[in-house]
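1. sequence and predicted structure are below.
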Amino acid sequence: MTHPDSGGTRRIPVVPDPYGTPPAPGQAAYPPPGAAYPPPGPGAVPAQGVPPRRDTAAVPAPEPDGAQAAPAPAERTKPGRDRYLDLLRSLALVRVVFYHIFGWAWLTVLFPSMGVMFALAGSLMARSLNRPAWGVIRGRVRRLLPPVWVFSAAVLPVMLLGGWNPAKDLGGTWFLQLFNYVVPIGAPPYPWQAGDPGGLLEQTWAVQAAGPLWYIRAYLWFVIASPLLLWAFRRLPWATLLAPLALTAVVGTSLVNIPGETGNAVTDFAVYGSCWVLGFAHQEGVLKEIPRYMAISLAALFMAFGLWWASGHLGPDGWDLNDIPLAQATWSFGFVVILLQYAPSWQQLPGRLAQFDKLITLSNNRAVTIYLWHNALIMATIPLLDQVWNVPFLSEHFGDAFSTTYTLWMFVLVWPLIGLMILAVGWVEDLAAKRSPRLWPNGTKGRSAGSSRSGGRRAAAGGSHRR
């Protein structure tokens, strides 16, 4: 897409594959994954790399209505949601959107969203496993998959209409590989290039859209392994807690290389495994048995090691911990220990935080929807913001300021689009959990879902730029 007066074409960089797939021979070199947007001008789209795939998903695990990972039984005074943990989930989602728009590597140090979210999901899973394990696993899978199916039903036809031929590109196993869009136990395939370079959908949009699905795979692996992990934790708590860190030291440092997507999956499991088991320790009350000064001191040592290791193994984006598995694992582990050691038991948000109660409730009720669609909606902001260049008064008087603040406007615009997507497809999360569908579940009484499903279709229309 070009500006009518520019005579140029959109410059969309070839971006890294979030699943590690190498580019085809002769493709352009990739830009750094976290490269910042240069100021755009008429007819040019701000170019930015894709953040490493291991931070594309800070979505909380799906949970039963009203269910929530809770403090140890001794800490609880009455049943109900733990609003502190709800707050952490919401912060993780906002931080991920920040990261995917601005590409600031230091955000992975400031708040390691993935480690936090896996810990919260592990805590909830430990509580649920007081019931028969098979029923818990089946319930988790049932709540997760329908929103994924809606996402896949929107993305796959666009890929096929764009000229992708899975039977030709994927070989004899193409049908099995496409099955990952239905049950993502592996990496879903996609065309490296699709769409029209000068059209609404730029060529790498499919790579961008598939990126967040790695978390679904990792979550399913953890859910399936949780009965065994919890059994082991209750017998050998320290060995079970620290074993994933030891595994990360083997598979995340090139000491042992496991090729292909299997290696990626094993590394994900190792990097975040200790955070998942920390959720067990929180739910079982084990963390509270450790003197606070000792827990915080040990956590600080793990975090210090993580930063030390990162300093000697900086990736293409410097201090982006997503590129440094062992640093990510140890820093996240220590960070989560501190968060859970100081976790208050809030039945209600205190003080000024109470004003955000409805937004926090909404984001927790629609976390899967926000996670699955936020990357596509970030892309959708580009063609919308580009319309500024088609208004002579705005482009003439505010063009320079607009170019300088382009990514800020992306961040502002993406949230209304996310709201529209919540209205359009968020109710699927309710159906998956066997609840009555709700359009805007922010805790306000008297709001029913209704039957409208069209409110967010504009947000689902697809973006024209992929970082």
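-> The structure has been received and is ready for your questions. Not measured: the values here are computed from a predicted model.
2. every contact and neighbour count from this point should use C-alpha atoms.
-> Noted.
3. check which residues of the helix or strand hosting A270 are buried.
-> Secondary structure from DSSP states H and E places A270 in helix 260-284. For helix 260-284, the neighbour count (16 or more other Cα atoms under 10 Å) marks 264-284 as buried.
4. tell me the helices and strands packed up against it.
-> For helix 260-284, the packing partners by 3 or more Cα pairs under 8 Å, 6 or more residues apart in numbering; DSSP states H and E come out as helix 113-128, helix 213-235, helix 237-251, helix 325-341.
5. show me what counts as buried in the longest one.
-> Translated: helix 213-235. So for helix 213-235, counting by 16+ other Cα under 10 Å, buried means 213-224, 226-227, 229-230, 233.
6. please apply the same query to the last one.
-> For helix 325-341, burial by neighbour count (16+ other Cα under 10 Å) applies to 325-338, 340-341.
7. which among these gets closest to V116?
-> Closest approach between the buried residues of helix 325-341 and V116, by Cα to Cα: V336, at 6.0 Å.
8. so how far is S274 from that closest one?
-> Plainly put, V336 is 10 Å away from S274 if you go by Cα to Cα, to the nearest Å.
9. for the helices and strands packed on helix 260-284, give me TSV that also has distance to L314.
-> Below are those laid out as TSV (distance: least, Cα to Cα, whole Å):
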stretch	distance to L314
helix 113-128	19
helix 213-235	23
helix 237-251	16
helix 325-341	10
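10. looking at those, which is nearest to P441?
-> Ranking those by proximity to P441 (Cα to Cα) places helix 113-128 first, at 20.6 Å.
11. okay, one more to line up with it:
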Amino acid sequence: MGRDRYVDFLRAWAIVSVVAGHWLITALVREPDGAIRAPELLAEIPWTQWLTLGFQIMPLFFLAGGYAAGGSWAAASGDASGWVRRRALRLLVPAGVYSGLVLIAVGVCQLVGVDAGTLELVGWAMAMQFWFLPVYLVLSALTPLLHAAHLRWGLLVPVGMGVVAGVAAYVPYGGLLGYVLVWGVAYQLGFCWRDGLLRGKGLALVGCGGAAFVGLVVLGPYPVSLIRVTGQDPSNTDPPSLAMLAWVVAQVGGCLLLAPLLRKVLARERVWRVVRGVGGASMTLYLWHMLPVLIVAAGFYLTGLAPQPALGSPAWWGLRVPWLVVLGVVMAGVVAGVRPLAGIHGRARLSVQGRSWTLWLGLAFAVGSLARFAVHGFAPDGRFPLLSALGLAVGTALVMPAGDRPVCDRDLPHRSSTAASGNSPVPEVS
């Protein structure tokens, strides 16, 4: 099956929405003593939690990822270890480079005596997006089994995963399984979408998923916020709740309904060039998008240059526009600055014949370390996370042993043109 521009659009749109959402809700306040505080907008102004309905579109990313993975695995001739290794490296190499640079900065800051509280906050901000990485790595590793189940049972697989996720929500520690099951429903629906099993079902998915979401929020115990809010229990994201599962279903249905219209728009070359450009920089955008916030905080807030109207006031909302514009300009500079690092993956050598045990052991180390970064940040309690750093380094090294052939252009994570073969990197990386 050839390239589907709409799938590329979905993952590019998901990345842009994640970045814009994080930037929009990030609030900074300079205290009289010069310290910078980051109040939690969603907690202090509860009505803003409704905004998360527009920015929580990660279900589309998992949907697009499943769509691409289905075609890629079908063409892999049954080489599970080699296929999983390639997919994992498209995540681990850029994430490892990013983590390594951030950890070096954390180590230097700790040595020069940066305040532990400040270091912990910054370390958390730089890792807040990492929740996605371990979940996607697990789903990628399970793809051969998930796709085999799809070929045998079709739509019954995501339905069954949803039922198990509902039961797991009430079992001790079942929430950990919920991360894979809830987001796995969207991933599995990507297989179904690619194979035509969702044809004509968009309206039903929107209706059932939307009704379930409204019922669970209005009549049930779940909040409307689709982003974690401190002190909110239960949460819809930590772990993913039944309300989030309903949102996944509704959003997939909406995606199907909009497909004919958006495919016509994407047939225009000017529009497609923009989408392709964003897709090509997706991993950089996803990993590095909080760095501009730190740069702007240092340049405008630490110096006292930034105006500070009351949080949530009309003036504060008005300043969100220049805030987003400035962050966008800085992000463009960051993308240009880190572009040479993308070549590291191209210079690496990839062995598809490596021993299977090194792959699975490496993935275990990497998933565990990335999960710890996602939960605790890069500087828990203001200290360098030595064990997590070693775990990620060892895990990546085990997944990527010295190989027999160089990575081809079509394997590079920064080249969106690879989507033509079904091996598009973008849904695998953010």
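-> All right, it came through fine. Given the structure is predicted, the values throughout are model-derived calculations rather than measurements.
12. could you report the distance from the nearest residue to G263 of structure 1 once chain neighbours are set aside to N264 of structure 1?
-> Leaving aside its sequence neighbours, G263 of structure 1 sits nearest to N257 (Cα to Cα, 6 or more residues apart in numbering; 7.2 Å). Noted for N257 of structure 1: a distance of 10 Å to N264 of structure 1, by Cα to Cα.
13. try A194 of structure 1
-> In this view, A194 of structure 1 and N264 of structure 1 are 24 Å apart by Cα to Cα.
14. where along structure 2 do the strands fall?
-> For structure 2, applying DSSP state E gives strands covering 29-30, 36-37, 349-350, 405-406.
15. so which of those is nearest A125 of structure 2?
-> Among the strands of structure 2, strand 36-37 comes nearest to A125 of structure 2, with 12.5 Å by Cα to Cα.
16. so the closest one corresponds to what in structure 1?
-> Using TM-score structural alignment, strand 36-37 of structure 2 lines up with nothing in structure 1.
17. got it, and stretch 280-287 of structure 2?
-> Residue span in structure 1 matched to stretch 280-287 of structure 2, by TM-score structural alignment: 365-372.
18. over to stretch 349-359 of structure 2?
-> The aligned range for stretch 349-359 of structure 2 is empty, by TM-score structural alignment.
19. quick one: end-to-end distance for that stretch.
-> Stretch 349-359 of structure 2 has an end-to-end distance of 15 Å (Cα to Cα).
20. mind checking what W276 of structure 1 lines up with in structure 2?
-> The pairwise alignment with structure 2 assigns W276 of structure 1 to Y187, based on TM-score structural alignment.
21. should've said M421 of structure 1
-> In structure 2, M421 of structure 1 lines up with V334, judged by TM-score structural alignment.
22. residues in contact with its match?
-> Contact partners of V334 of structure 2, counting by Cα atoms under 8 Å, 6 or more residues apart in numbering, are W288, P292.
23. M379 of structure 1 is nearest to which of the helices and strands packed on helix 260-284 of structure 1?
-> Closest to M379 of structure 1 of these is helix 213-235 (Cα to Cα; 16.6 Å).
24. packing partners for the closest one?
-> The elements that helix 213-235 of structure 1 packs onto, with contact taken as 3+ Cα pairs under 8 Å, 6+ apart, are helix 113-128, helix 133-161, helix 237-251, helix 260-284.
25. report the aligned residue range of structure 2 for it.
-> Under TM-score structural alignment, the match for helix 213-235 of structure 1 in structure 2 covers residues 130-152.
26. give me the residues contacting the matching stretch.
-> By Cα under 8 Å, 6+ apart, the residues outside stretch 130-152 of structure 2 that reach it are 69-70, 73, 80, 84, 87-88, 91, 157, 179-180, 183-184, 187-188, 191-192, 363, 366-368, 370-371, 373-375, 428-430.
27. can you select the buried ones from those in ChimeraX?
-> Buried residues among the contacts of stretch 130-152 of structure 2 (16+ other Cα under 10 Å), as a ChimeraX selection:
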select :69,70,73,80,84,87,88,91,157,179,180,183,184,187,188,191,192,363,366,367,368,370,371,373,374,428,429,430
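28. can you lay out the strands of structure 2 as TSV showing mean neighbour count and distance to G123 of structure 2?
-> Converted to TSV, the strands of structure 2 look like this (neighbours: other Cα atoms under 10 Å; distance: least, Cα to Cα, whole Å):
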stretch	mean neighbour count	distance to G123 of structure 2
strand 29-30	20	18
strand 36-37	15	14
strand 349-350	20	31
strand 405-406	13	34
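29. need these in TSV (columns: distance to A105 of structure 2).
-> Below are those laid out as TSV (distance: least, Cα to Cα, whole Å):
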stretch	distance to A105 of structure 2
strand 29-30	23
strand 36-37	19
strand 349-350	27
strand 405-406	31
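30. those strands: which one's closest to G318 of structure 2?
-> Closest of the strands of structure 2 to G318 of structure 2 is strand 29-30, at 16.0 Å (criterion: Cα to Cα).
31. thinking again about what came up before, helix 213-235 and the helix holding A270 of structure 1, what's the angle between them?
-> If you take axes from the mean of the first three to the mean of the last three Cα atoms, to 10 degrees, helix 260-284 of structure 1 sits at 50 degrees to helix 213-235.
32. what angle separates helix 260-284 of structure 1 from helix 237-251?
-> Between the axes of helix 260-284 of structure 1 and helix 237-251, defined by the same axes, to 10 degrees, the angle is 160 degrees.
33. tilt between helix 260-284 of structure 1 and helix 113-128?
-> Using the same axes, to 10 degrees, helix 260-284 of structure 1 lies at 60 degrees relative to helix 113-128.
34. hang on, the earlier thing: V207 of structure 1: which of the helices and strands packed on helix 213-235 of structure 1 is closest?
-> Closest approach to V207 of structure 1 among these (Cα to Cα): helix 133-161, 10.5 Å.
35. touching stretch 197-209 of structure 2 from outside, list them.
-> Residues outside stretch 197-209 of structure 2 that contact it (Cα under 8 Å, 6+ apart) are 154-155, 192-193, 246-257.
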